[in-house]
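**Student:** missing the sequence, but the structure's below:
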């Protein structure tokens, strides 16, 4: 019998369908893996912003993760929105009970709309307890600023933040440059353990349809890691997938704000 490559998303739900576990399910499936979810919070959200956040009880989060891992198993895990200190500590405690080969952490702190999605005191706990478990973390521009303590206004600023980021406790960091206002952007993968950098230049696509790009990228990285590609190749494949999904979605209109990307551009 054939087997699936299995990816579990531990993240929040987006009622608008563009980000969170909804985006993760789409991206993981599009990248050839079987997708599972453990929902950490329910958000009332659309293309214009976040209206409400309701965290799930930690015992329910714990039970969801264990239900998937005990029966179905996993080849990679993507971790997204962990709203509080208690949730972060619950997730790290549960994962310590299982041999997980790949963990991709999208340190969701700020939505595309600018809304803060995590309690302030949770950021330090995330850095201390979760980052060391991660194969790679994938901060966006706003999260890079929070983690490095530096303002990022240009590609050069992004490069200058690297020394500070090397000390935050992560093994590998994928710096996402998508929010920069320039024609050419370069995402950077930092291998902190071996002091290596991989750069991925691309032409910026001008479109409002960028909701859920971070969720989709981290999920696709996890998916390609589940397929056992080396990290730098998994990142390259994930970025190529995301670029095509954004480019295709630019021709669509959905909602009145930041629309979703087109996860299934290969099929329709």
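**Tutor:** Ah, there it is. Quick caveat, the model's predicted, so the values are computed rather than measured.
**Student:** contacts, neighbours, all on C-alpha from now
**Tutor:** Noted.
**Student:** how about the strands in the protein?
**Tutor:** Applying DSSP state E to the chain gives strands spanning 6-14, 34-46, 49-55, 76-79, 103-105, 136-137, 172-175, 184-191, 196-203.
**Student:** Can I get those in TSV including distance to residue 85 and mean neighbour count?
**Tutor:** What follows is the strands of the chain, written out as TSV (distance: least, C-alpha to C-alpha, whole Å; neighbours: other C-alpha atoms under 10 Å):
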stretch	distance to residue 85	mean neighbour count
strand 6-14	14	27
strand 34-46	12	21
strand 49-55	12	14
strand 76-79	14	28
strand 103-105	15	27
strand 136-137	18	27
strand 172-175	22	24
strand 184-191	27	20
strand 196-203	31	14
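**Student:** ok, structure two:
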């Protein structure tokens, strides 16, 4: 009689369970959070390439991914920089900005756009035309400090650039984000000669922006705030604290998250509140990769 080599079913099940237990556990879920089955909101970012990863592109793309969104990028300039400073800026030709933006906008359902910083009048004009052609897409404009004069294009000065930003982009912006002291400085230097006075938020609204989000606005002696002011005089305020010492890119981060939350479908006050919360959380996580400023730690841990 031949020998039956088949194992009893219960032994086979036991061996399968033993083999399964011996396999190393899957670790992917410990590295990446659960992936949503619904499409992520799409935010189109116009900005320079920052090779240090401190702000703008690609940092905004990482921020969007961390918060459940997807960033599309249009380069407006290339920086030569490290964590200490920007050494040179090479603007991208406006034709390339236009071609790349329209290529993306014609292909995908972009939920919001964010721009800034911008360094030439031509790039401002190009983006203004794109925003006008896609006027139903929420647009966030981040106004930041200008680079040193020698880094700007030879045929443009700071006043020309600021004037183009206020005249061409502010009237189309759903939200303008700027520091209180920066708007005050530009007004005192005569860059905003058309304004009739008032607070920085009121100056921004004079140029027909729908909402102004001012950081570092004086609230009372020793206290400052985020001030959100709408065209219909709706006002919201949240406590503001200076960014942690030597941490780069907090205002750019704020603009990126506002755009992402608008792409998600929130209204402006809700989007700003969410962005302030996320910015405070991320700004509290920084690291020192080089000899210059600290950078926001956008990594997933």
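**Tutor:** Done, it's in. Being a predicted model, the structure only gives us computed values, none of them experimental.
**Student:** could the strands of the first structure go into CSV alongside distance to residue 127 of the first structure?
**Tutor:** Formatted as CSV, the strands of the first structure follow (distance: least, C-alpha to C-alpha, whole Å):
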stretch, distance to residue 127 of the first structure
strand 6-14, 17
strand 34-46, 18
strand 49-55, 20
strand 76-79, 13
strand 103-105, 11
strand 136-137, 10
strand 172-175, 12
strand 184-191, 16
strand 196-203, 21
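**Student:** what's the closest of those to residue 118 of the first structure?
**Tutor:** strand 49-55 (9.9 Å; C-alpha to C-alpha).
**Student:** contacts for the closest one?
**Tutor:** 40-45, 83, 111, 113, 115 (C-alpha atoms under 8 Å, 6 or more residues apart in numbering).
**Student:** Which part of the second structure matches that strand?
**Tutor:** Counting by TM-score structural alignment, strand 49-55 of the first structure lines up with residues 85-91 of the second structure.
**Student:** I'd like to know which of the contacts of strand 49-55 of the first structure is nearest to residue 221 of the first structure.
**Tutor:** Using C-alpha to C-alpha, the contacts of strand 49-55 of the first structure come closest to residue 221 of the first structure at residue 111, 19.5 Å.
**Student:** What is the burial count for the residue nearest to that closest one when sequence neighbours are not counted?
**Tutor:** Closest residue to residue 111 of the first structure apart from its sequence neighbours, by C-alpha to C-alpha, 6 or more residues apart in numbering: residue 117 at 6.7 Å. Neighbour count of residue 117 of the first structure, defined by other C-alpha atoms under 10 Å: 18.
**Student:** next one: residue 222 of the second structure
**Tutor:** Residue 222 of the second structure, neighbours per other C-alpha under 10 Å, totals 6.
**Student:** Distance-wise, check it relative to residue 264 of the second structure.
**Tutor:** 35 Å (C-alpha to C-alpha, to the nearest Å).
**Student:** can you check residue 292 of the second structure too?
**Tutor:** 35 Å.
**Student:** what residue is smack in the middle of the second structure?
**Tutor:** residue 256 (1.9 Å; C-alpha atoms, centre = their mean).
**Student:** Just tell me what that one corresponds to in the first structure.
**Tutor:** So residue 256 of the second structure corresponds to residue 219, using TM-score structural alignment.
**Student:** Repeat that for residue 105 of the second structure.
**Tutor:** In the first structure, residue 105 of the second structure lands on residue 69 (TM-score structural alignment).
**Student:** ok, now how distant is the closest residue to that match other than its chain neighbours from residue 223 of the first structure?
**Tutor:** Using C-alpha to C-alpha, 6+ apart and skipping the chain neighbours, the partner closest in space to residue 69 of the first structure is residue 98 (7.9 Å). Residue 98 of the first structure sits 19 Å away from residue 223 of the first structure, going by C-alpha to C-alpha.
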